[in-house]
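Engineer: Here is my input, please return the structure:
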Amino acid sequence: MPTALPRPSGEGHEEPMNWKPILSLSAFLVVPCLAGAQAIPPAPAPSPSPAAATPTFPSQIELVTVDLVVTDKKGAPIPDLTAADFALSEDGDPQAIASFEAVQLPAAPSATPRPRPVISTNTAPEVHTGRTFMIVFDDIHLAPPQAHRAKGAVAEFLKSGVREGDRVSLVSTSGSAWWSARMEAGREELMTLLKRLDGRYIPDMSPDRMSDYEAMRIHVYHDPQVEDRVSRRFEQYGASTRQGTTDSSNSSSSGSGLGTGGDPMVEGKASEVYFQAVTRNRITLQILERVLTSLAATKGRKSLILVSEGFIYDPNLDDFKRAVQASRRSNVAIYFLDTRGLTGMPDYFTAQFGPPIDTQDIGAAFTENLEASEGSESLAADTGGFTVKNTNDLGKGIQRIADESRVYYLIGYNSTHTQRDGRFRKIEVKMPGRKGLQLRYRKGYFAPLEGGKSPLDRRAAGPGDPDIQAALDAPYDEGDVPMRMTAYVFDETILGKASVLVATDVDLSSFSFQEKENRFLDTLEFLLVVAHRETGEYFRYDQKVEMKLQAATRERLVKSWFPVVRDFELAPGGYQAKIVVRDKNSGRIGTVVHEFEVPDVSQFRVSTPVLSDTLQPTPEGQKSAPRPSLLARRTFASGTMLYAEFDVYGAAKDKASGMPKVTAGYVIRRLDGEVQTIANPSRIQPTSLGKLSRLVGARLVGAEPGEYEFVLTVRDEISGKTLELKEPFTLTAAVAGN
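Structural biologist: A predicted model of the protein is given here:
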């Protein structure tokens, strides 16, 4: 398997990691910190919320942006409006519109999605021509039947509701999924991930069941009417007290709020149910806040779709306030898709589960059914979105969200209120002279606070840096630190898994090195996460690389870029790798995402070809076959020698000799079909152990700059199977003197 260049001695050292060491291609002094890696199964609780990113709301002359949707009475979006159609005010004071953009996307999806790149880079930032959707699948608030119906609605949205250029992320509150993809190329990945999600909430159908709303009213507010109602139900449905007898003492004081001072069984049950609800609600709200915070720097129309049965509104949880604040700061509308469908009486109040409910409690039961989702509905109302409820056609409901986001307006203004007091500023948009139209937008924002942050800005301390975590969560790449990333899949390591190298090159030219004693000092901090699409399992590395470079080494690294290579043992399936890199001295952050597939290692296959224009140096005093340097780039100069190395696995073996018989040939050609080099198929000679490996090289003399591909054809002469791989690369102008 190709490896990285060995590190020359004399300028640095690296301590071994717990799992796999970082593979460095250049000389530098490295002091790893915070190292660790493990395969982590889906967890029931998410990581704590990261700190809020720098907000994009007014501070003296900063621009406030308002994302606005205008619909008619039937909910159809209104296009072709201008800035003159709107009047805007903040805290009642008129504001002059400084910028205006009308966006109208095509009604039908594109049929030509972009192909997945072999090399992913953030040097050419993704153009935000589409919308950004964050679908939060609240599986800890979804029972399996409702989850199944919700998955159908989300699948329909992915098929017909998105357009080329849209960015869609699918996040589960249980922690089993966080996957972002550009449409329409990423549709199948999201559909595959959606299939494995399911509801994790199992409703209590026991005789002493109690709703979250009832539990809150009893435990927090000591509501005697609710407690009496629950006591009557417990008696009617045959629930026993803690002493094992039927307790009807409170029923005699029905509705009075007086009597024995409370039913111990009811109050104990209320405490249990309430704290379980608080745990679930806090997890969901923290995930919502984390998702919303990650969108702070994203431009264009941003929507969060909460797919859930809903949850109660608990004013004792600051998490509600923080979620709303994060939404307003990030200018994101929350839409709540109520998966309960048509609702009336809760199922466990019907004769299916016991005697009919007492007639005096019917009204309260209906009210409780509404209160059960008040928390999620209030989030939608407070952030400029809406709730889809009381319908069994969830697909049509989620399509409303897509249609509404197809036509929208971005209005910017410079606030006349420049005080940095942390107060909430109310925004109001009107359309003078236009009646019968509905306007949806965020209701305001929190001004920055002079000298610090408001209490709601505080986040619970997490295992990692909050700024790096926020960059990891963001759906788009950040380009302040240029990078490129690729993946190489090689041989089988353990049963059913393949050896995979994830290689990243980091541009150090913008790093703020500090010179001290003829050395250039800086720290490269990075977080790498590789997630498995089919299972949700992921690997996470968090490390700091302290660099003390000589001038010549720094200059060389600036030209060649700094390599970070990690090896993994991965099961077959789809993977998404994302790395976050920060220059500690300047605070600049860069991110890049790369998607790749690991094939079934038991099948006839070829390793990812290593294309390179350089060979690894042979260590002094050793004799070994030349190996190409593993690169995270596919750009070479015309006239250079192009090397390609690959291995073949899973070939059938001859019964007589026990050895495989495999031939391979290749063609180097321009994408327009013009052939540069042809190598006819020839047999690959196996080693004594039957290993099949080949290194080829071709000098690209006279090749014009442009886009090319290395087309490799491999044939198993025994089984008759043939494989063809196309590896794209770019030729630039010849280097002088090469």
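Engineer: Going by C-alpha atoms from here, please, whenever you check contacts or count neighbours.
Structural biologist: Will do.
Engineer: just checking, Ile362 is part of a helix?
Structural biologist: Yes: using DSSP: H, G, I helix; E, B strand; the rest coil, the secondary structure at Ile362 is a helix.
Engineer: Please list all residues in contact with it.
Structural biologist: Residues in contact with Ile362 (Cα atoms under 8 Å, 6 or more residues apart in numbering): none are found.
Engineer: And Gly412, by the same measure?
Structural biologist: Leu63, Val64, Thr65, Val66, Ile97, Ala98, Ser99, Phe100.
Engineer: In strands, which of these fall?
Structural biologist: Leu63, Val64, Thr65, Val66, Ile97, Ala98, Ser99, Phe100 (DSSP state E).
Engineer: what about the helices in the chain?
Structural biologist: Applying DSSP state H to the chain gives helices spanning 144-160, 187-196, 212-219, 224-236, 264-294, 318-330, 362-371, 374-382, 394-404, 466-473, 551-560.
Engineer: follow-up on the earlier one: out of the contacts of Gly412, which is nearest to Ser160?
Structural biologist: Val66 (27.1 Å; Cα to Cα).
Engineer: Would you check that that closest one makes contact with Leu410?
Structural biologist: Yes: with contact defined as Cα atoms under 8 Å, Val66 counts as touching Leu410 (5.8 Å).
Engineer: Another sequence for comparison is provided below:
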Amino acid sequence: MIRSIVLILSLAIVFAQTPPETVIRINVNLVQLDATVTDSQGRPVSDLKAEDFQILQDNKPQVITNFSYINLRPASSDSARTRVAATKGSKVGTPPPPPAKLSMDKVVRTIALVVDDLGLSFESTVYVRNALKKFVDQEMQPGDLVAILRTGAGIGALQSFTADKRQLYAAIDRVKYNAIGRVGVSSFEPLGSIGGGDGGAMAERASIMTAGTMAAINYVVGGLREVPGRKSVVLFSENLKLFNADGMDQRVMDEVRRLTDAANRASVVIYSIDPRGLQTYSLTAADDTRGMTARQIARVPMQRAAEVFNSQDGMVLLASQTGGLFLHDNNDISGQLHKVMQDAAGYYLIGYHPDASTFNAKTGQPKYHSIKVKLKRAGLTVRSRNGFIGNSDAAVMHVAGTPQEQIRHALTSPFNSGTIPVRLTSLFSYSPKMGSYLNTLLYIDAKGLKFEDEPDDWHKAVLDLVAVTFGDNGQAVDSTGQTYTLRMKGDAYQRALRDGFLYTMHHVVKKPGAYQMRVALRDDGSAQLGSASQFVEIPDVHNGHLTLSSLVIKEDDTSLTAKPQEDPAAEGAEGHSTENPEGSPAVRIFRRGKGLVYVCQVLNAETGPDKQANLELHTRLSMTTSWCTKASPCRWIPSRSRIRSTWWRLGRCGWDRDWSWVTTCCR
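Structural biologist: The predicted structure follows:
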């Protein structure tokens, strides 16, 4: 039986950052908060004890019952060394090596870089994009889980979190000036400019968009709630006003209160960076002062300074309420990001037992409780959260219970999660009939499934399988969901338990770009899940440029010759495959003494003036996360002039007795 599964994709993740005891809790038995302590030079201090702190809730001293220091500094935290290595060792145009698989227990830092493109000028957007590239190149460390999100692009959720730099580069490329935002081409509107519309309508529009920015950040924070440990949200914005001509903007303030309370419950620290840097408030060449008096012109710098000051109110409040920093008046945005990472290197986790009245809403509305953290040691500065609303965590948490919610959780996790071992291989291919498509191979370990025994030695398992393609903004582009019923007996059943089995799916991709293929499955018999994801780039085949498909690696056999052939990864139609997964493109586990071949589809090879294919092949092999072998270039001239949709065997490799790669031939 095959039935569709309808999913409403939302922001939810299931992954771990630190051991479970570091979860921030707010409930009737325990209130935990995180605090950062720095010295006079702004350097973190990590040697304090519980007796060095004093906690006040609503100005009443509390007895500290839980205390620890959580170190989030990566093992290779010497960023200066990383920057030097990146500068000297890298070459322009050289792609990064494949990332190592990041498991849940290996995550050290979780960082969301939120670009408020609704509140950035054209000039600032360029600076932010450059700083993001530098961060990924030089600041990102092993164990970092990072997402780059835009408030004006429909924040797609925490499936955007990744340790794959290729995916982050694709997200950075989409960071562009948003013409419908609340900031113009420059931070200040030139004097005498035409347009602007009705002042009241423009103020209302700016208020709505500012509230929308707050709601978008809250969306990210809400998804991070289930992640243990402390998380960092770095906000790039230059316009978050809390006041308008009539006073406080109540719409925006309501969103700020919701956001700060959600951040405090989720242990999210918000760092806000104003990318405008040092500003000059004097007149510029774009200003038209015709018709203005000398007094009016003299007041322009003061008015602009006040405008900048007012535009920073929201950034100051978000940082102060969540224990973060507001960084401004500095042209080095990359340096500001480095300062954020230093500040987030560790924190104190402090807990106390609250009074019974803390969560007793006498008026029917939860009460806000202020928190102050003080230090008894002089010369140090402590930052923490300013308070919380008197709702216990149980009142605001939602646990996924239905099968659809469980699958949604698995789909939005940045890890290959669940108890059913699965492995995903998604390969870009092209055919004149289908166009660009993803040939998706899913390996499932059958030992993780619950088979129901039936008469005549038959065994049955029912799987709900969902595949979703996400764009580089985290939004779902395409999805398919089906239920598969597996019925096996005898040798086929035993072979499936021993070797596992494969599923093949084809997904047509209409537009070139960067995508994530995510697959989740649920075993109806055991209610257990498994999920996997892969980053895939789809090139533009129709622009006429030389393009390669994904590389298919397979155990060498007589079925693969040097002649053109069909897609070697497409083993028949979509669905369950009886092929032995070992040595297949999906699993890629090769026995010692067996060779393997790498096969690729060459597209638009006729690029020369004579429209003949005349190619030079370069081969590199990697082990873990670094390049280890590089083959000498070789000339490759196919016998056919048009090989638009033909697969070619490019070379063969084998294992020597020391288990190192050896290139034996290149074709």
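Engineer: What is the resulting TM-score of the chain superposition?
Structural biologist: After superposition, the two chains reach a TM-score (TM-score structural alignment, normalised by the length of structure 2) of 0.68; 593 aligned residues with a Cα RMSD of 5.9 Å.
Engineer: give the contact list for the residue most central in space within structure 2.
Structural biologist: Nearest to the mean C-alpha position of structure 2, by Cα atoms, centre = their mean, lies Phe161 at 1.8 Å. Phe161 of structure 2 makes contact with Ala112, Leu145, Val146, Ala147, Ile148, Pro414, according to Cα under 8 Å, 6+ apart.
Engineer: Give me the neighbour count for Arg554 of structure 1.
Structural biologist: By the measure other Cα atoms under 10 Å, the count of residues near Arg554 of structure 1 is 24.
Engineer: how near is it to Gln514 of structure 1?
Structural biologist: 12 Å (Cα to Cα, to the nearest Å).
Engineer: any shared contact partners between these two?
Structural biologist: Phe520.
Engineer: and the longest strand for structure 1?
Structural biologist: With secondary structure taken from DSSP E, structure 1 has its longest strand at strand 519-532.
Engineer: quick check: angle from it to helix 551-560?
Structural biologist: Relative orientation of strand 519-532 of structure 1 with respect to helix 551-560: 40 degrees, computed using axes from the mean of the first three to the mean of the last three Cα atoms, to 10 degrees.
Engineer: Other residues contacting strand 519-532 of structure 1?
Structural biologist: Here strand 519-532 of structure 1 makes contact (Cα under 8 Å, 6+ apart) with 468, 511-515, 537-551, 554, 573-585.
Engineer: surely Ile135 of structure 1 meets Ile305?
Structural biologist: Yes: if you go by Cα under 8 Å, Ile135 of structure 1 and Ile305 touch, sitting 4.8 Å apart.
Engineer: How many residues are close by Phe636 of structure 1?
Structural biologist: By other Cα under 10 Å, 21 other residues sit near Phe636 of structure 1.
Engineer: Contacts only, for it.
Structural biologist: Counting by Cα under 8 Å, 6+ apart, Phe636 of structure 1 has contacts Asp613, Leu642, Phe729, Thr730, Leu731, Thr732.
Engineer: please redo it, this time with the cut-off set to 7 Å
Structural biologist: Asp613, Thr730, Leu731, Thr732 (Cα atoms under 7 Å, 6 or more residues apart in numbering).
Engineer: looking at it, the second one is touching Tyr708, isn't it?
Structural biologist: Looking back up the chat, that one is Thr730 of structure 1. Yes: assessed by Cα atoms under 7 Å, Thr730 of structure 1 is found in contact with Tyr708 at 5.8 Å.
Engineer: what about Gln276 of structure 1, how many neighbours?
Structural biologist: 14.
Engineer: Residue in structure 2 paired with it?
Structural biologist: Aligned counterpart of Gln276 of structure 1 in structure 2: Arg205 (TM-score structural alignment).
Engineer: next one: Pro77 of structure 1
Structural biologist: Matched by TM-score structural alignment, Pro77 of structure 1 corresponds to Pro44 in structure 2.
Engineer: Quick check: the gap between that match and Tyr127 of structure 2.
Structural biologist: 28 Å.
Engineer: quick one: the counterpart of Asp478 of structure 2 in structure 1 and Val580 of structure 1, what's the gap?
Structural biologist: In structure 1, Asp478 of structure 2 lines up with Tyr541, judged by TM-score structural alignment. As judged by Cα to Cα, Tyr541 of structure 1 and Val580 of structure 1 stand 10 Å apart.
Engineer: These two: who's more crowded?
Structural biologist: Neighbour totals were compared for Tyr541 of structure 1 and Val580, and Val580 leads with 25 against 16 (other Cα under 10 Å).
Engineer: Val183 of structure 2: which of the contacts of Phe161 of structure 2 is nearest?
Structural biologist: Ile148 (20.7 Å).
Engineer: thought the closest one was touching Ala112?
Structural biologist: Yes: when contacts are counted by Cα under 7 Å, Ile148 of structure 2 is listed as touching Ala112 (6.2 Å).
Engineer: what residues do these two have in common as contacts?
Structural biologist: Common neighbours of Ile148 of structure 2 and Ala112 (Cα under 7 Å, 6+ apart) do not exist.
Engineer: if I pick the match of Asp478 of structure 2, what's in contact with it?
Structural biologist: Ala35, Gly36, Ala37, Leu527, Leu528, Val529.
Engineer: residue ranges for the strands of the stretch 251-400 of structure 2, please.
Structural biologist: Assigned by DSSP state E, counting those that start in this stretch, the strands in the stretch 251-400 of structure 2 fall at 268-273, 326-327, 346-352, 368-375, 381-384, 387-389.
Engineer: Quick check: which of the ones you listed is buried the most?
Structural biologist: A comparison of the strands of the stretch 251-400 of structure 2 by mean neighbour count, using mean count of other Cα atoms under 10 Å, puts strand 268-273 on top with a mean of 28.
Engineer: mean per-residue distance, that strand to structure 1?
Structural biologist: Using mean Cα distance after the TM-score superposition for structure 1, strand 268-273 of structure 2 ends up 1.1 Å from its aligned counterpart in structure 1, as a mean over the superposed pairs.
Engineer: Pull up the aligned stretch in structure 1 for that strand.
Structural biologist: Counting by TM-score structural alignment, strand 268-273 of structure 2 corresponds to 332-337 in structure 1.
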